[in-house]
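Generate coordinates for the sequence data below:
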Amino acid sequence: MVAEPALALASTIRHDGDGGVADDLSTLQGAARWLQQQSDLPEPPMDEALRVEIVALRRAVRALFARVVSPAPSSRADAHRLMPVEEALAHLNAVAAREPVVPLLDWPADGAPRTRMLSPEQDVRVRLLAGLARAAIDFLSGPGREQLRACSAPRCVRYFLKSHGRQEWCKPSCGNRARAARHYQRHRTTDDSP
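As a prediction, this is how the structure comes out:
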């Protein structure tokens, strides 16, 4: 699982291992499974309306991720069908605004201070969607945004946080695939020359 909720949401579109793209949110069962894997999010019962709303939010987040990594190429999964940036911003902000929250400072005697959000909202669906939108807003406006990259490996469609200076791929298997593709291309070019 990805640590950041915004990255976890964006990562529900991924390479399927066979040269295609898998969408973890394409079915009710897949969406429910993904939600169960997110430990810090409310877990309302999954239905088609909620699944569609989560997918729409993901579409906005991925469009804004593409803006962050620009002028480098965005993810190949949705580069051809990105939501316009203004529409993505409006959607993200509207979803976040569905839940009124108040920050509270919690400072235990034996620990560090932390902020927690208090909400009068009773609808767990609203809390889930607004929480995901706020997590994306926090990520996009925070320092982690500077480390966001689109994986450059062939067929990979993920975004990741660059953790060291030379990192180009989201995981080692993507690096292996990229090196194998370069090797194949070099040898194919050499074999094709007259």
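
From here on, just use CA atoms for contacts and neighbour counts.
OK.

Make sure I have this right: residue 104 is in a strand.
Yes - checked against DSSP: H, G, I helix; E, B strand; the rest coil, residue 104 lies within a strand.

That one contacts residue 119, correct?
No - counting by C-alpha atoms under 8 Å, residue 104 does not reach residue 119; the two are 10.3 Å apart.

and this one, so I can compare the two:
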Amino acid sequence: MGSPEGLALDLAVTIRHDGHGGVADDLATPDGLTLWVRAHADALGADVGADGFTADEEVRVAVVAVRTAVRTLFARAVRPGPPSSADAGRLPSAGEALERLNAASARVPVSPCLDWPDEGLPVASHHVREGAVESERLAAALARSAIAFLAGPRRELLRACPAPRCVRYFVKEHARQEWCKPSCGNRARVARHHARRKEGQPPG
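You can find the predicted model right below:
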């Protein structure tokens, strides 16, 4: 599920609208993180060992720290637009977020590797230092994904969904896209309709 680049966005949207006017956190427990990591095993790669992964509180805290940094930098990336309403007044400074992200990435050094089979094309990959603890390996993989996303061209397409109660970030895939998903667009249109009726204006 997802691509290595898309991991940063998938991590950020583990903070979401709960369907009842509040905010849900998919990573609030180690079990929640376990499910999320296993669902993203392909994107995380073999270095994390996501297929048989089981989170504990130490790993969860490390991942949530990376997520907080990612959402802080997403809030910066969408300027001059507003950040997600879930983040208002709750995030560290951008400088602190950068330090946190870079520190998480640096905990597990990565070496580029080249593989060139006799009957195939050369393939670049990377080798992760042996001996890193599980929390470091997962946090580093997520931090590197966020760094790649924020330094890449899709950062300019990042938006905070403006629909009522939505707290998600999304990548704008086409010029007319305004919301993260169709249900948010429907909710926004209904909210506008009710607002017009309340003000005594004709709907339209």
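
Drop the TM-score for these two in here.
In this superposition the chains share a TM-score of 0.91, using TM-score structural alignment, normalised by the length of structure 1; 190 aligned residues with a C-alpha RMSD of 1.7 Å.

all strands of structure 1, in order?
13-15, 21-23, 102-106, 114-118, 148-150, 159-161 (DSSP state E).

Of those strands, which is nearest residue 66 of structure 1?
strand 148-150 (8.0 Å; C-alpha to C-alpha).

which stretches of structure 2 form helices?
Assignment of helices within structure 2 using DSSP state H yields the ranges 7-12, 30-39, 41-44, 57-77, 94-106, 134-150, 182-198.

Export the ones you listed to TSV and append columns for distance to residue 158 of structure 2 and mean neighbour count.
Formatted as TSV, the helices of structure 2 follow (distance: least, C-alpha to C-alpha, whole Å; neighbours: other C-alpha atoms under 10 Å):
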stretch	distance to residue 158 of structure 2	mean neighbour count
helix 7-12	9	23
helix 30-39	22	18
helix 41-44	20	20
helix 57-77	7	21
helix 94-106	17	18
helix 134-150	10	23
helix 182-198	16	14
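
closest one to residue 117 of structure 2 among the ones you listed?
helix 41-44 (22.6 Å).

Residue 166 of structure 2: what's it in contact with?
16, 17, 84, 85, 184 (C-alpha atoms under 8 Å, 6 or more residues apart in numbering).

what do we get in structure 2 for residue 15 of structure 1?
Counting by TM-score structural alignment, residue 15 of structure 1 corresponds to residue 17 in structure 2.

same deal with residue 122 of structure 1?
Match for residue 122 of structure 1 (TM-score structural alignment): residue 131.

do the same with residue 181 of structure 1
By TM-score structural alignment, residue 181 of structure 1 lines up with residue 191.

Could you do residue 54 of structure 1 as well?
Aligned partner of residue 54 of structure 1 by TM-score structural alignment: residue 63.

any idea how far residue 163 of structure 2 is from its match?
To residue 163 of structure 2, residue 63 of structure 2 is 27 Å away according to C-alpha to C-alpha, to the nearest Å.

Over to residue 140 of structure 2?
32 Å.

got it, and residue 201 of structure 2?
Residue 201 of structure 2 is 21 Å from residue 163 of structure 2, by C-alpha to C-alpha.

the more surrounded of these two?
Neighbour totals were compared for residue 201 of structure 2 and residue 163, and residue 163 leads with 20 against 11 (other C-alpha atoms under 10 Å).

Would you confirm that the more buried one contacts residue 185?
Yes - with contact defined as C-alpha under 8 Å, residue 163 of structure 2 and residue 185 form a contacting pair (6.7 Å).

Name the residues contacting each of those two.
Listed contacts common to residue 163 of structure 2 and residue 185 are residue 179; contacts here mean C-alpha under 8 Å, 6+ apart.

What is the equivalent residue in structure 2 for residue 138 of structure 1?
By TM-score structural alignment, residue 138 of structure 1 lines up with residue 148.

separation between that match and residue 123 of structure 2?
Residue 148 of structure 2 is 19 Å from residue 123 of structure 2, by C-alpha to C-alpha.

and if you look at residue 150 of structure 2?
For residue 150 of structure 2, the distance to residue 123 of structure 2 - C-alpha to C-alpha - is 25 Å.

next one: residue 48 of structure 2
From residue 48 of structure 2 over to residue 123 of structure 2 the distance is 20 Å, taken as C-alpha to C-alpha.

With neighbour numbers in mind, choose between these two.
Of the pair residue 48 of structure 2 and residue 123, residue 48 is the one with more neighbours under other C-alpha under 10 Å, namely 21 against 10.

which residues sit in contact with the more buried one?
Residue 48 of structure 2 sits next to 134, 137, 138, 141 when contact means C-alpha under 8 Å, 6+ apart.

of these, closest to residue 80 of structure 2?
residue 141 (29.2 Å).

if I pick the closest one, what's in contact with it?
Residue 141 of structure 2 is in contact with 44, 48, 105, counting by C-alpha under 8 Å, 6+ apart.

Looking at structure 1, which of those residues hold up?
Compared against structure 1 with both residues aligned by TM-score structural alignment, their matches' C-alpha atoms under 8 Å, the contacts of residue 141 of structure 2 retain 44, 105.
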